[in-house]
Structure formats: structure tokens, C-alpha cells
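J.: sequence and predicted structure, then a few things I'm wondering about:
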Amino acid sequence: MAGPTHQPAPPPPARPPTPVDTGSEALAQALHSSFAIVRFLMLVLVVVFLGSSFFIIGPQERGLILRLGRPVGEGEAALLSPGLHWSFPYPIDEVVRVRITEIQTLRSTIGWYAVTPEQELAGTEPPVAPGTPLIPGVDGYLLTGDGNIIHSRATLRYRIEDPLRCVFGFGVGTNGGFDLAGVSNAVLNTLNQALVHAAARFTVDDVLTRNVLGFQEEVLRRFLELARERDLGIVVEQLQVESRPPRQLKQAFDDVVNAAVRRGQVLNEALSYANQTTNRAMSEAAALISRAQADRTRYLESLAAEARRFEGLLAQFERNPDLYMQQRVAEVMARVLTNVQDKFYIPERSDGKTRELRLLLNREPPRPQGAQPGR
């Protein structure tokens, strides 16, 4: 007997279609388009946001990336070389650029009298009346080691050597650029202290005339010493120091300088005359010595020749003394009686007795040549 059969349940009746609302459909399409535009704009903003993080470090610069105020990297690794770099946008990262090859010029602010920028550019000085006192609050000055007052100022040319030290020691600008004000103030204070220190170690004459270069070298030495102690992170390219006497005493200092110049001229003339006299005396002495040496040599040679001649005569004398003596007497008499008209030579007798000499004194005088007899 067959079991009961199960028939499928009939499908539910179809729901009537919902009527289409034209306003809703338009709103849905507008929202869909707006979301697409928003997504596109967001994508563009992300690209622009990320693209703005690229930056370029110039050939004369070094860069630093500060991430939340701390440098990215340590030591030299934190310095960015010239070229293209990337960082997170501000305020996550901040890029600092430091010009390490740019020469900075700084001038001391103490020790110089008041002068306007226009007068400085024109190279003129403010007028000062005779007898006008120096105003300490306006005119700067320095005290020398001997208690005198001078005007002096130093001009320094330097460049940054250690960007890390400068950045973290003197601050960063608000626009990502390096703030030179902090470095300039530190260098200026150091320069002023070096100038005061050097002035106290020199006299007024040394600073103004006698040892100008030494004073400038002392300012540079003291500045470099203080710069190392304070770790300024700079390199000095050039330092020049200009010094002048007080303008109120300019005439007095000029008189002293003129006297010193005149003194130097007189000393130079005296030294020149002394050198000329010494050189002339040395030349004359050398000539006398040379002549004396020549005479000495000549006399020695003459004496040596005479000695050799006497040695030869000695041999002749030893062979025949009488003959030698007669020859010598004859030679001497011939030399002595060269200009005598009448010569009478009476030799000694062989027996040693004297000979008798008879002269006819009234003889006829010699007749001149060409004269006739009887005249």
C-alpha cells in the first residue's frame, strides 16, 4: 500500500512593484557623483601632500631634518648633502638649511666713536669741536695697557663649519631657514671680548704705530681661543683691526707721530752715515792690509834674493879674500864716483906703507869745446 505523497508548497504571491520616485533617484545619483569627486580630490590632496615633501639642498648648503624636534640621524649622518631629498610634511618634519660656504661679515660694536650709516658709507667722520669731551654713553673707547684711551674696531669675516653645533646651539628659524641672529650675537660678543683683552696688553704707541700687526694678531689669537672654548662652530677667513687716537686729541697725537717720524729719519740718517763711514774705514783698512801684505811679500822675496846673493859672494870670498875685496872696492868706487870729473885711485902698497900723493893745483883749466887758443 503506497504511502501518502507530499506536494510542494505553492510560491508566495508576487508583491506589487514599488512605484519609482524621480526625486530620490536624482538625489542618489548626485550623492554618487559627489562621493566620486570627493574621492578624487582626496587622492589629489594626498599626492600634493606627499609631493610637497620633496625638497632640494643647494650646492652651498647643508640640510637637517627635524622630526618632532629631533634630528633624523646622528653626527655627520644627520647632515644632508646637496641634492633632492624627501621628508614628511610639516609639522611632522621640519627642514633646516644652513649655508656653510657663505662668508658672513661682522664688525665689533665697542671701542669706536658714534658715526651714522651715511657717514660710514661716505667715509666721513662726525665733526668734533676742540675741547669737546668724550661722551662715554655715545662714543666707545678702549683702555690700553698704559692707561690711555683709543678707538679701535675689528671687522671679522667667517663661515659656518659645524652646522649641527650652530643649529642646536643658536636656534632655528620659523620658516625652516637657519636663524643667523643667534650665531651673530655669539660671535659678536666673542669678538668684543677679544678686542678688549688685546687692548689691555698693548701700549698706545704699539697699537697706533709701533706694533699694529702684533695687536691685530693678538686680537685674532684671543678670538680663536674663546671660539674654541665656546664651541662656536665657525671658521675665521679674515680679521682686520682699525685703531685711531681720540678725535679730541688728534693734533697732539699727530705731533707725537711727526716727532717719532722725524726721530726715525734722524736715526736712519745717522745709521746711514755710520754705515758709510764704517764701510769706508773697512775698505781703507783692507787696502792697507793688502798693500802691507804685498810689501811684506816683496821684502821677504828681496831678502831671500839678497841672502842667496850673499851666500854666492861668501863662496867667492872664501876662495880669494884679497881679490874679492879689490873687486868690491872697485865696484863701490865706480858707483860712488860716477859723476866726478877727475878720479884718483891710490891703492895700498903691498908692503903696507902709505903712498905719496902729489897734485898740481895750478894747472890750466880745461878749455871749452870750440874755443880758440888765447881767448
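T.: That came in fine, so what should we check first?
J.: all contacts plus neighbour counts: C-alpha atoms, from now on.
T.: Noted.
J.: so which residues of the stretch 101-250 of the chain form helices?
T.: 117-122, 163-170, 180-199, 204-205, 212-230, 250-319 (DSSP state H, counting those that start in this stretch).
J.: would you list these in JSON lines and tack on mean neighbour count and distance to residue 131?
T.: Shown next, in JSON lines, are these (neighbours: other CA atoms under 10 Å; distance: least, CA to CA, whole Å):
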{"stretch": "helix 117-122", "mean neighbour count": "10", "distance to residue 131": "22"}
{"stretch": "helix 163-170", "mean neighbour count": "18", "distance to residue 131": "45"}
{"stretch": "helix 180-199", "mean neighbour count": "19", "distance to residue 131": "25"}
{"stretch": "helix 204-205", "mean neighbour count": "20", "distance to residue 131": "21"}
{"stretch": "helix 212-230", "mean neighbour count": "17", "distance to residue 131": "28"}
{"stretch": "helix 250-319", "mean neighbour count": "12", "distance to residue 131": "11"}
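J.: put this beside the first:
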Amino acid sequence: MEEDDKKLGTGQVGLGDVQPLPKIAVAPGDPAPKAESDSSGSGMKSLMRMARILFLCLRVLIIVILAYLLMSGVFRVDEQNEAMLFRFGALQSRQIENQETSVLTSGRWYWAWPYPIDWVKVLSAQRTVTVSTETFFEPWVKPEPGQAPNRFLRPGADGYLLTGDTNIIHAVAEVNYRIGDPQKYYLEFFDDSEAEGLSGWDSGETTGHHGHGKTEKNERKRGTVAIMQNLLANALLSVSASWSVEDLRTKIKKVGETSVNIEVSVQEKLEMYLKEIDLGVEVQSVKVTFQLPYATLKAFDSVFAASEMGNAEKQKAHLDASTLLSNAEGMAAKIRNEALAYKRNIVESVRADSTYFKTVLAEYKDHPETMLMVLYTDALQEALSKVENKYVLHEKQDSLQEIRLQIGQVPEKSKAPNQEQEAGGAAQ
């Protein structure tokens, strides 16, 4: 009993070490040992009850921790994002739509072990990113309105481009691109040490614990952005070296009968560079803005104004020439049509006369006198139809012909005396 008490005092007794208390022989009439056994039995019962409660609480705590670990590993990849899962630093692959892929697509729920076992990197794969050349090809200080511009560019400070006709021009280019292959983009080119405020699993544009916590935007440029900026500057520099300053100002270059846009050329050159290094991005659009040097702006404006005036005159001359040619072609077509119509009329008339003469000739051969009389009558009728006054002379029996012509006005006839008296009586 003393050894058991020592074990309880030193905490060396477990639940498995508890043994039934030995029976103590008590003589009749001796109550002291019974009281001592009752007190030690109640203490053991309290200790066992406390141990059971502690073990129950421990079980509940373990269950809660396991449930938290299981539930905290559930995360969802939002729209316009993708994700990659790393386990102890190794990229993991999963079966998605019967295909094994290492990129977790958007709009799905996933599960991962808590950090540091699993590490989820959220990727802004569908988001459009804009990169600009900024001050690569711009002057360091721009003159204020009304301020006289600097006469010379400062080497090493002012940026500019050399054109194909040995002129100088300033430019700013912007490219919009999206991440086409997140695995190549983030694993082969992106450097986590260049980003600011990175914590936990994420080294992209958001930070959190398992991809479903709070997010913070990272405003610092990353290594891939710097690569895109340099490639864009190289593409612009390469293309502008073969263009004249006038073509760069209008952004259009004539190649034979076709026209080439400077922005399209820069985009094609940039895509060629990206294909060589396999960056994993897709170029959507390129925008280029040109600015002439401030010291020569007025001179260039005068030259361009004269060039535009000359082009306007050329266009006007071409328009006038096309108008005159159109009018001449229309007049020629009209004359040809009238000649063809006149030809058809003459041919039809001659054909009709030929048919008539053939018919008359056949009738004349059969009845010559009758046909002569008919022809004479027709000719006389046609001749008389063309004159207004007609005089017909008839032959008398004495072979004399008389024609009476009235010359001057016909005089009025005088009234008889009886008629004059009747007229006077009526007046009275």
C-alpha cells in the first residue's frame, strides 16, 4: 500500500497500473482500518473519473484538429486563374477530365495538405497583362507648353530611335499579352525573389495560405515583365531601323501595291522573339506611339504639311483624270450607240426599199400600163401633199385652158335705192 501511494505521489501510476485493493482483515470491534480504506477508495475513483474526462477531451480535440486539417485543405481556383500544386517542392499532376495535367484549371474545387506539406501557386493565366517600353525611347525631360525646347539631345539620358533614313524619333510601345502556358511562364522564367510581399505558398500576384484566404496585389514588376519589356524594345528598334521617318509618323509603309502597318510588323517581330525563347505567353495586341524631336518639330511639320498638300493635289489630279476619262468613255459609248442605231435604221430602210422595188418590178412586168398609172398617181399625190396651195387645170373641149387669179381685195357691192329707204324708215 505504501508503494502504491509512492507511485501515485510521483505520478508513475497509469490506468493500466491500477490494481484491485487487497482485502484487509479487520478484527471485530476495530473500526479504524475501515475508515482508512474508504478514504483511499474514493480518491482512486475521483482520479479515475478525472482521467476519463481528460482522455475524452483529448479525443475530441484530436477529432477537431483532424477535421480542421481536412477542411482547410479544400480550395477553389477562381475564374481567370489557374493553379499548380507542389508537394515538398515537387510539382504534382492530377487527372482532370481524363487527362493528366500539372495545371489546375479554373472553376473547380481541389484539396491539398496544409503548408508546408503542400504548396499551391495561383496563376493569373487568363488575365491580360500590359507592358510598356516606358522611357526607353523618350526624352528625359519634356518641355512645358510655351517653353523653348532643347536644341540637342543628351546622350545617355534621352532615349530615341534611329530610322531607316537616318533620322531620330521618339517612341513608346505597349503590348497586351496573356499567359498561354503557365507552367513554362512561372517555372522557367518567373523569379520569386523579384516579387515583394510574398508569403506562404504564393509567389504570383496574390498571397494567402491555401489559395482561398486573403489576397494582396503585388505592384512590383517581375522578371517576366522585364523580359517582355526588353523584347518589345528590341522588336521596335529592329523594325523602325528599316522605316523612314515619314512612314513611322503615319504608321503606314507602302510595299509595292500593299500597305504594311508598323504595329503589325512590331507584333510579328515580337512573336518571333517569344517563339525562340518559348516564354509561354500569347501576344494579343501592340500599340506604338511616335513623337518627333521637339527641337525639329516645326521643321518636320512644315515638311509633312507640304507632303500632305502634294499628296492632296495628286489625289485631286487623279480624281480629275478619272472623271475626264469616265466622261470621255461615256461620250464615246453614246456616239457608238447612236452610230449603231443609225446603221440599223439605214439598213432596215434600204432593205424595205429593196423589197418594195422588187414587188413593183414584178407587177410592172405583168401589167405595165396599170402599174405606170399607179406609180404616176402615187407620185402626184406625194407631190401635192407637200404644197399648201394647189391649182388644178382642166382641159376644155376647145383645147383652151383658163386660169383666173384674184389680185387685190374684192370690192364691196353697192346697195339698191329701195333697200336704203327701208333702212331709213326702220331707223325712224
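T.: Structure's in. What do you need? Fair warning: this is a prediction, and the values are worked out from it, not measured in the lab.
J.: rewinding a little: looking at the helices of the stretch 101-250 of the first structure, which is nearest to residue 327 of the first structure?
T.: Closest of the helices of the stretch 101-250 of the first structure to residue 327 of the first structure is helix 250-319, at 10.4 Å (criterion: CA to CA).
J.: what's the angle between the helix or strand that that closest one is followed by and helix 250-319?
T.: Once the chain leaves helix 250-319 of the first structure, the next helix or strand it forms, by DSSP states H and E, is helix 321-336. Orientation check (axes from the mean of the first three to the mean of the last three CA atoms, to 10 degrees): helix 321-336 of the first structure against helix 250-319 gives 130 degrees.
J.: spatially central residue for the first structure, please.
T.: Most central in the first structure under CA atoms, centre = their mean is residue 213, positioned 9.2 Å from the mean C-alpha point.
J.: list the contacts for that residue?
T.: With contacts defined as CA atoms under 8 Å, 6 or more residues apart in numbering, residue 213 of the first structure has no neighbours.
J.: pull up the aligned stretch in the first structure for stretch 303-318 of the second structure.
T.: Stretch 303-318 of the second structure lines up with residues 256-271 of the first structure when matched by TM-score structural alignment.
J.: now that stretch on the second structure. Mean distance?
T.: By mean CA distance after the TM-score superposition for the first structure, the fitted stretch 256-271 of the first structure averages 1.9 Å away from its aligned residues in the second structure.
J.: list the contacts of that stretch.
T.: By CA under 8 Å, 6+ apart, the residues outside stretch 256-271 of the first structure that reach it are residue 209.
J.: equivalent analysis for stretch 147-167 of the second structure, please.
T.: The contact list for stretch 147-167 of the second structure (CA under 8 Å, 6+ apart) reads 135-141, 143, 168-171, 237, 240-245, 294-295.
J.: change it to 7 Å
T.: Stretch 147-167 of the second structure is contacted by residues 135-140, 143, 168-170, 237, 240-245, 294-295 when judged by CA atoms under 7 Å, 6 or more residues apart in numbering.
J.: and it, how far out from the chain middle?
T.: Between the centre of stretch 147-167 of the second structure and the centre of its chain there are 34 Å (CA atoms, centre = their mean, to the nearest Å).
J.: over to stretch 56-76 of the second structure?
T.: That offset, for stretch 56-76 of the second structure, works out to 51 Å (CA atoms, centre = their mean).
J.: what residues of that stretch count as buried?
T.: 72-76 (16 or more other CA atoms under 10 Å).
J.: what do you get for stretch 141-158 of the second structure?
T.: By 16+ other CA under 10 Å, the buried positions in stretch 141-158 of the second structure come out as 149, 153, 158.
J.: return the member of those residues nearest to residue 63 of the second structure.
T.: residue 158 (67.2 Å).
J.: tell me the counterpart of the closest one in the first structure.
T.: By TM-score structural alignment, residue 158 of the second structure lines up with residue 139.
J.: swap in residue 267 of the second structure?
T.: Match for residue 267 of the second structure (TM-score structural alignment): residue 220.
J.: do residue 246 of the second structure as well
T.: By TM-score structural alignment, residue 246 of the second structure lines up with residue 205.
J.: residue 75 of the first structure: how many residues sit nearby?
T.: 9 (other CA atoms under 10 Å).
J.: so the spatially closest residue to it that is not a sequence neighbour versus residue 176 of the first structure, what's the distance?
T.: Excluding the flanking residues, the one nearest residue 75 of the first structure by CA to CA, 6 or more residues apart in numbering is residue 164, at 7.8 Å. The spacing between residue 164 of the first structure and residue 176 of the first structure, counted by CA to CA, to the nearest Å, is 15 Å.
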